[in-house]
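A.B. asks: predicted coordinates and the sequence they were generated for:
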Amino acid sequence: MNYLDEHIVSLKAKLMDQTTANNGGLQSIPAQNQESEQNGSMSEQNKLFHIQNEHLALEPRTILDGEIGFYIPKSFSPMPMEQAAMKYPSEHRPQDIYTSAEGTINISFNPTDSFLQVDELSEFVEQMADVLRSVQPIRNWLGSEMFINHSGLSIGRIRFIAAGIDGNLYNELLLFIQKGRVVIGSFSCLEAEHEAWLPVAEYWGQSLRVLTPSPYSANEKGMIPR
């Protein structure tokens, strides 16, 4: 077993939990980004999505003691421990889970115990994709890719539709490296609604960045990139 294979085996259980969330009803809300980003900046105008007759505002959040920042809908909140235990019934559940008010859309993060160099991430992502295809009830494989987001962070993206309890689920995994450690981010929603929510998922991935810790919260002073 080679070096990367050992990491794949150790992460298999985490991936299973990260991609098996319960789902419920979700109203159709075709989201549309109202402003485009330029040069990776994230001005106030760029953090608003129009949802039918309402507006979905995004706001900054941080994880890992303020070392990773990102934008998600302001209406999303940390999932209560009791709900997380039911939705991810395993010790490998994600460390940070944010959910919509209805509990039907989830964004989560799971820092792992695997350490890699940045140039190893692409091969690692492809091996992870192979694992997912072998263990998940895939309905539609949407592919994997590497990209560099607006903050210059190298990210591996894996997307697929899998069978869920009440219907097919859209899953998008983002794998990136923070202080040498692999972190797995996940976005999930019902397949029927995923096209409406793709702009939010895209903004979330593009907003991921490594931060310089600040004594102020991200909501008060904003995110300070390194």
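C.D. replies: Happy to help now that I have it. Values in this document were obtained by computation on a predicted structure and should not be read as measured data.
A.B. asks: for the rest of this, base every contact and every neighbour count on C-alpha atoms.
C.D. replies: OK.
A.B. asks: could you pull out the helices for this protein?
C.D. replies: With helices called from DSSP state H, the chain shows them at 3-18, 81-87, 121-135, 194-207, 218-221.
A.B. asks: okay, pairing it with this:
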Amino acid sequence: MDYADEKIIEAMNQYKTGEHGDIETGIYLKEQLFQFERQEFYDGKFSVMLPADFKDMPLEAAKFKYPSEQRPKIIKTNEEGDINFTFNLLEEVDFETKFVKEAKDGLYNIIKRLQPANVFYESKEEEIADTLVGWFEFKSHGLDCKIYQLMYCMPIGGKMLQGIFNCKYADSKLWKPIFLQVMKSIQDNTKEEQDA
């Protein structure tokens, strides 16, 4: 038995005891194993751990799911298109950690005003890898089901990284801990360039 097989069995056994593994070892969820790998975006400015088999959402599907022309530039999705990780580096916006709370609260208020039927839950700022991320979660209404959304913002190379992780609301208890792990895995590679 090789190391990968041992990790798969370990993840499956954790699932049976109520634990689901983590993004480093793999997560066994609803009888499916999700392996994660570090991927770089925006010419290597940042990297993040994402499910290895998630693909770029096709443009037509992205236009339907995110109808605004300001839709996220990067949308990684599963085969069904109902679990999504989005990333948008706003390179025209100068952004530092001291602006995180204000930006997060501003996004929260805009969404609350534009979509008053949404139900809002936790909202907070957290330190990750020597920077600050602000995030909040809410339930919105899709065409055929309720959607769980976790929206976040943080500085990357002095610019604003903004994104959303979402899934069916019925799966939110399973996916929220994974979304938080993925968010906390975001690394600002521009800091390494500055330190070099």
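C.D. replies: Arrived safely. The structure presented is a predicted model; accordingly, all values stated were derived computationally and were not measured.
A.B. asks: quick revisit: could you export the helices of the first structure to TSV, including columns for mean neighbour count and distance to residue 96 of the first structure?
C.D. replies: Shown next, in TSV, are the helices of the first structure (neighbours: other Cα atoms under 10 Å; distance: least, Cα to Cα, whole Å):
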stretch	mean neighbour count	distance to residue 96 of the first structure
helix 3-18	16	11
helix 81-87	13	10
helix 121-135	17	21
helix 194-207	19	15
helix 218-221	12	16
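A.B. asks: can I get those helices in TSV including distance to residue 104 of the first structure?
C.D. replies: Formatted as TSV, the helices of the first structure follow (distance: least, Cα to Cα, whole Å):
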stretch	distance to residue 104 of the first structure
helix 3-18	15
helix 81-87	11
helix 121-135	22
helix 194-207	12
helix 218-221	24
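A.B. asks: out of those helices, which gets nearest to residue 187 of the first structure?
C.D. replies: Among the helices of the first structure, the nearest to residue 187 of the first structure by Cα to Cα is helix 194-207 (6.8 Å).
A.B. asks: look up how far residue 179 of the second structure lies from the alignment partner in the second structure of residue 82 of the first structure.
C.D. replies: Aligned counterpart of residue 82 of the first structure in the second structure: residue 60 (TM-score structural alignment). To residue 179 of the second structure, residue 60 of the second structure is 25 Å away according to Cα to Cα, to the nearest Å.
A.B. asks: OK, contacts around the residue most central in space within the second structure?
C.D. replies: Centroid-nearest residue in the second structure: residue 165, 4.1 Å away (criterion: Cα atoms, centre = their mean). Applying Cα atoms under 8 Å, 6 or more residues apart in numbering to residue 165 of the second structure gives the contacts 83, 84, 85, 86, 149, 150, 151, 179.
A.B. asks: what is the burial count for the residue nearest to it when sequence neighbours are not counted?
C.D. replies: Leaving aside its chain neighbours, residue 165 of the second structure sits nearest to residue 85 (4.6 Å; criterion: Cα to Cα, 6 or more residues apart in numbering). Residue 85 of the second structure: 24 surrounding residues under other Cα atoms under 10 Å.
A.B. asks: surely residue 85 of the second structure touches residue 76?
C.D. replies: Yes: look at residue 85 of the second structure against residue 76 with Cα atoms under 8 Å: they come within range, at 5.2 Å.
A.B. asks: my guess is residue 147 of the first structure meets residue 155, correct?
C.D. replies: Yes: under the criterion of Cα under 8 Å, residue 147 of the first structure makes contact with residue 155 at 5.5 Å.
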